[in-house]
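Undergrad: sequence-free structure coming up:
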């Protein structure tokens, strides 16, 4: 099976209709908070943010935003780029960022590969992909975001010596990610003991997807890969 896949790596984009307030915020505030990929990326990604930040992190597919917003609140001196194509989740994030006056968050509501290709080489200090859609049926595995080409994208955008962090409760996707990262020359798995991949990272707030997995009897795995 080839890793190459030309379609989207996410499913549906719309769910329940937005409230009038959130609809208005999406129309007025997302353009301000969103990345303009028609313009060249700044050589220093810290220039994307209204706040003075010391480093920049990326979260691909932030879902309900629990992790992204928690990290942004507790680390106001770090810039966060959050990507999420699902409209309801993006609206929730926009509402929180605007309502709390966060100046260290930028957002993008389409395919993550567009951002990864737009970012300057060696510009990110950390990248997260947490509880992504596992596409559990084997015939859909080609739609999993972790593949050789997208790891190339992560590797290009991450600074050497920085981390790519991945979490999932689906064993086949955990094994899939370990295999693909093991086979990629730019990444090394950092785990030395079982607790390293069974324990979330410091400051972990949990996510709705993690909570759902726990309710259904599944256990999350937390993988950290070093960009060599």
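TA: Yep, that arrived. Computed from a predicted structure; not experimentally measured.
Undergrad: okay, CA-based contacts and neighbour counts for the rest of this
TA: Will do.
Undergrad: residue boundaries of the helices in this structure?
TA: 20-28, 30-33, 66-74, 87-99, 112-118, 148-157, 171-182, 194-198, 208-215 (DSSP state H).
Undergrad: can I get the ones you listed in TSV with mean neighbour count?
TA: Below are those laid out as TSV (neighbours: other CA atoms under 10 Å):
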stretch	mean neighbour count
helix 20-28	14
helix 30-33	17
helix 66-74	18
helix 87-99	20
helix 112-118	18
helix 148-157	20
helix 171-182	16
helix 194-198	14
helix 208-215	15
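Undergrad: Just tell me which of those ends up closest to residue 227.
TA: Between residue 227 and these, the tightest spacing by CA to CA is seen for helix 148-157, at 6.6 Å.
Undergrad: orientation of that closest one relative to helix 171-182 in degrees?
TA: Relative orientation of helix 148-157 versus helix 171-182 (axes from the mean of the first three to the mean of the last three CA atoms, to 10 degrees): 60 degrees.
Undergrad: Comparison target below:
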């Protein structure tokens, strides 16, 4: 019989890449400095959190006892992540984004007098999710992940039953998961995965709840692009039981 370590190795080998390219334009000297000097000081890696308890996580990662820890998966240009960090200085935010250009944008905003309550993973989030302590996250944001619209690529979408199970493990009871997409089929399959997990409750009371975002949910450049191109966005809130 395979043990836990064997299962973990099997899952990591089975992970399909859920994101597109990692780099856009060649980094400028300033951007290279941010990546080489600042990123290591604000980085979080799976090995850093493996074996920690939920109570020990905030001080170990942020150097202080923040009130809660939130996670944004695929923060893109960082608009939402930076807004939340500014509005909630008592919260520690972990941002995961494999695309280097997005990481540089957030690092540039953090440099100098920028927010100090952000930690970054410039890589796939899934190994980090498996390393985080159980019941350690109060909010998770997954906003406009890579849609993989072609049928043959749909298996690369981030949200599937196994990923939802990983989210359920690391989220605290009463925690909130926010998901947004502008691809109707992705909305449908994500809802099937989330509603299929007994640990999550969809909080929608009417269609208005998934057609519009709330005031504490700022827009992003990708959302604006989808609107310009005539695509409707869908906004979902789930509560961890």
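TA: In hand now; what should we look at? Note that the structure is a prediction, hence the values are computed from the model and not measured.
Undergrad: May I have the TM-score of the superposed chains?
TA: Scored against TM-score structural alignment, normalised by the length of the first structure, the superposed chains reach a TM-score of 0.94; 225 aligned residues with a CA RMSD of 1.4 Å.
Undergrad: May I see the helices of the first structure organised as a markdown table, with distance to residue 14 of the first structure added?
TA: Output for these, formatted as a markdown table (distance: least, CA to CA, whole Å):
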| stretch | distance to residue 14 of the first structure |
| --- | --- |
| helix 20-28 | 13 |
| helix 30-33 | 16 |
| helix 66-74 | 19 |
| helix 87-99 | 5 |
| helix 112-118 | 17 |
| helix 148-157 | 25 |
| helix 171-182 | 25 |
| helix 194-198 | 33 |
| helix 208-215 | 18 |
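Undergrad: Can you tell me how far the alignment partner in the second structure of residue 170 of the first structure is from residue 227 of the second structure?
TA: Under the alignment (TM-score structural alignment), residue 170 of the first structure pairs with residue 183 of the second structure. The gap separating residue 183 of the second structure from residue 227 of the second structure is 12 Å, by CA to CA, to the nearest Å.
Undergrad: what touches both of those two?
TA: Counting by CA atoms under 8 Å, 6 or more residues apart in numbering, the residues touching both residue 183 of the second structure and residue 227 are residue 233.
Undergrad: Please work out which residues outside stretch 156-172 of the second structure touch it.
TA: Contacts for stretch 156-172 of the second structure (CA under 8 Å, 6+ apart): 16-18, 126, 129-130, 132-140, 145-148, 189-190, 193-194, 196-197, 199-200, 240.
Undergrad: Just the endpoints, please. Distance across it?
TA: 27 Å.
Undergrad: OK, contacts around the nearest residue to residue 99 of the second structure once chain neighbours are set aside?
TA: Spatially, and ignoring its direct neighbours in sequence, residue 99 of the second structure is nearest to residue 22 (4.2 Å; CA to CA, 6 or more residues apart in numbering). Residue 22 of the second structure sits next to 98-100 when contact means CA under 8 Å, 6+ apart.
Undergrad: now residue 197 of the first structure
TA: 191, 221-224 are the contacts of residue 197 of the first structure under CA under 8 Å, 6+ apart.
Undergrad: quick one: what's aligned to it in the second structure?
TA: Matched to the second structure by TM-score structural alignment, residue 197 of the first structure sits across from residue 210.
Undergrad: what's the distance between its match and residue 187 of the second structure?
TA: Distance, residue 210 of the second structure to residue 187 of the second structure, using CA to CA: 10 Å.
Undergrad: which neighbours do the two share?
TA: residue 234.
Undergrad: circling back to that earlier point, which one, of the helices of the first structure, ends up nearest to residue 57 of the first structure?
TA: Closest approach to residue 57 of the first structure among the helices of the first structure (CA to CA): helix 66-74, 9.7 Å.
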